[in-house]
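[1] A predicted structure for the sequence below; I have some questions about it.
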Amino acid sequence: MHSTDASADDTLDLHLPEEFVALFRTAANDATDAATAPEREGLRAHEGLRAHEDLLDGIADWGPSDTPAGAFHLVPVDLERDLALIARWMNDPAVAAYWELTGPQSVTADHLRAQLTGDGRSVPCVGMLDGVPMSYWEIYRADLDQLARYCPVRPHDTGVHLLIGDGADRGRGLGTELIRAVADLVLAGRPACTRVLAEPDVRNRPSVAAFLGAGFRPMGEVDLPAKRAVLMIRAREAPEPSP
C-alpha cells in the first residue's frame, strides 16, 4: 500500500491566513523584546522553527507508538540522511504510479526541500519500525491545503500522505496498522484537531482498503488537480457521556 499524492502542489500552494501570520509575528516580537541581545539573535534564528511547530504541534516530539508490528516512530526528514533512501522508494514503479517523482535524486530533493523550507503546513517524515526506516509520510494541515478548495474542511483538520517503501512490506496488512497508529498520534499530538483526512486515488484500491481498515470512513469522491480521489475521514471519538 502506498501513497496517492502526485505532486507537492497539493500541499504547498496556499498562503497562510493573515491571522496566523499576525499570531506568530506578535509572539515572536514579544519574546524578542523581552530578551537580551544574544538571546534576541537566537530567538530570531528560531522564529521559523517555532512557527512550523505551531502549525503541526511539534511532530518530532510525538514519540513512538506501539503497534502489532512493532514500535513505530515518525521522524521528520533530514535531507542529507534520508534523501537517497526516499529517492529509491520514489523510483519503485508501484510507488511512481501515484507519486510521479521518478528520476534522479534532485527530483525527490526538490519535493522534500519545498516542504522543509516552507511555512510548516506540511512535514515530511520517515516512518521507523523497530528502528528501521520503512515508509515515507507527509503530515499536513488540510485546512491550509489546496484540498480545502475542493471539499469542506474544518479548522485544524490534518491530512496524511504515505508510501510503504519496500514491496515485501506491502499487501500484508502493515499499512492498515501504521495508518491507525499515525491517526492516533495525530489526534493525541494535536488537541485542536478533530479529524484526520486522507484522499487516496480511486484507482488505488489497496490504499483505500487500508484506510478503511484503519477506521477511516469514505465521504465521497472529489476531483483534485492530479487525480480523482476518495475523501476519507477518521473523526475523533466523542467522549462518553457522564453517568
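    On my side now, so go ahead.
[2] use CA for all of it now, contacts and neighbours both
    OK.
[3] let me see the ranges of the strands in this protein.
    Remark: strands assigned in the chain by DSSP state E are 65-67, 70-76, 122-129, 132-141, 158-164, 195-198, 217-224, 227-235.
[4] and the contacts of the last one?
    By C-alpha atoms under 8 Å, 6 or more residues apart in numbering, the residues outside strand 227-235 that reach it are 6, 183, 194-202, 208, 211, 215-223.
[5] now do the same contact list for the residue nearest to Gly70 when sequence neighbours are not counted.
    Nearest residue to Gly70, sequence neighbours excluded (C-alpha to C-alpha, 6 or more residues apart in numbering): Asp130, at 5.7 Å. By C-alpha under 8 Å, 6+ apart, the residues touching Asp130 are Gly70, Ala71, Phe72.
[6] got another, please set it beside the one above:
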Amino acid sequence: MTFTFRPLDPLKDAELLHSWVTHPKAAFWMMQEAKLQDVERAYMEIAADEHHHALLGLRDGVPVFLMEKYDPARRELVGLYEAQPGDVGMHFLTPPTDTPVHGFTRAVITAIMAHLFEDPATRRVVVEPDVRNTAVHALNAAVGFVPEREIDKPEKRALLSFCTREQFEKAVAA
C-alpha cells in the first residue's frame, strides 16, 4: 500500500476528523464527546504550534488516517522523560470502516515511521499510548518500538516506548 501525506487543514478537514475522533473505535483519542467546533479548535491550535503538526495520510488522494508529530521536549512529555536530540513524538489514528483490509493499520504505522525517518534529524520516535491500548502496543512492537516504562500523564496512564531508526529498519526487514 502506498500512502502520501499532506498537512491537515483544520477547517476543511474538521468534519471528517470529527467523524473519526468521536467514533467508539477512537476511545483512546479521548474526544468522544467533542463537538465539531471542539475538533476545529483543537486542530487550529495544533496548526498554530511550531512544535506540533497534524498530517493526513492519503491513499489514492483520499484521507485514510491521521498522524500527529510533535517535539516531546516541548509538548506532551515535558518533564516525564529525558528527551534526547532527534526525538520525535507521534500519534496516529485510523478511522472506523465497514470493510476492514487485512494489514492496513500495520501498513499505516510502517508508512508513518518511514515518513518520520525520512528526516535525517529524526533519531528516534517516542510514543505514549494508553496502557490499556493493547492493539496499538502490538502494532508498535511490530515496527520496532521497545517499551521503557509506564508514566502518568494528566489524561492517562501511558506506556512510554521508543523506536530508533535501526530498530525500525530491523523490524520491517524481518
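    Nice, thanks for sending it over. Owing to the predicted nature of the structure, the values given are computational and were not obtained by experimental measurement.
[7] got a TM-score for the pair?
    Once superposed, chain against chain, the TM-score is 0.87 (TM-score structural alignment, normalised by the length of structure 2); 166 aligned residues with a C-alpha RMSD of 1.8 Å.
[8] save the strands of structure 1 as a markdown table, and put in distance to Tyr150 of structure 1 too.
    Formatted as a markdown table, these follow (distance: least, C-alpha to C-alpha, whole Å):
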| stretch | distance to Tyr150 of structure 1 |
| --- | --- |
| strand 65-67 | 32 |
| strand 70-76 | 28 |
| strand 122-129 | 18 |
| strand 132-141 | 15 |
| strand 158-164 | 14 |
| strand 195-198 | 13 |
| strand 217-224 | 7 |
| strand 227-235 | 10 |
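[9] for those strands, which one sits closest to Leu101 of structure 1?
    strand 158-164 (12.3 Å; C-alpha to C-alpha).
[10] for that closest one, packing partners?
    Here strand 158-164 of structure 1 is seen to pack against strand 132-141, strand 195-198 when contacts are counted using 3 or more C-alpha pairs under 8 Å, 6 or more residues apart in numbering; DSSP states H and E.
[11] comparing the ones you listed, which comes out most buried?
    strand 195-198 (a mean of 25; mean count of other C-alpha atoms under 10 Å).
[12] what range does that one cover in structure 2?
    Matched against structure 2 by TM-score structural alignment, strand 195-198 of structure 1 falls on residues 124-127.
[13] repeat that for stretch 38-58 of structure 1.
    Residue span in structure 2 matched to stretch 38-58 of structure 1, by TM-score structural alignment: none.
[14] just to revisit the earlier point, got JSON lines for the helices and strands packed on strand 158-164 of structure 1, with distance to Val160 of structure 1 too?
    JSON lines is the format used below for these (distance: least, C-alpha to C-alpha, whole Å):
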{"stretch": "strand 132-141", "distance to Val160 of structure 1": "5"}
{"stretch": "strand 195-198", "distance to Val160 of structure 1": "5"}
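[15] quick one, which of the ones you listed is nearest to Leu163 of structure 1?
    strand 132-141 (5.3 Å).
[16] so the host helix or strand of Phe168 of structure 2 versus strand 157-164, what angle?
    Secondary structure from DSSP states H and E places Phe168 of structure 2 in helix 165-173. On the basis of axes from the mean of the first three to the mean of the last three C-alpha atoms, to 10 degrees, helix 165-173 of structure 2 is oriented at 90 degrees to strand 157-164.
[17] contacting residues around helix 165-173 of structure 2?
    Applying C-alpha under 8 Å, 6+ apart, the contact partners of helix 165-173 of structure 2 are Thr110, Met113, Phe117, Arg123, Arg124, Ala142, Val143, Gly144, Phe145.
[18] ok, now with 6 Å
    Val143, Gly144 (C-alpha atoms under 6 Å, 6 or more residues apart in numbering).
[19] what distance separates the match of strand 195-198 of structure 1 from the centre of its chain?
    Counting by C-alpha atoms, centre = their mean, to the nearest Å, stretch 124-127 of structure 2 is centred 10 Å from the centre of its parent chain.
[20] same deal with stretch 87-107 of structure 2?
    How far stretch 87-107 of structure 2 lies from its chain's middle: 9 Å, per C-alpha atoms, centre = their mean.
[21] tell me the buried residues in it?
    Using 16 or more other C-alpha atoms under 10 Å as the test for burial, stretch 87-107 of structure 2 gives 87-96, 105-107.
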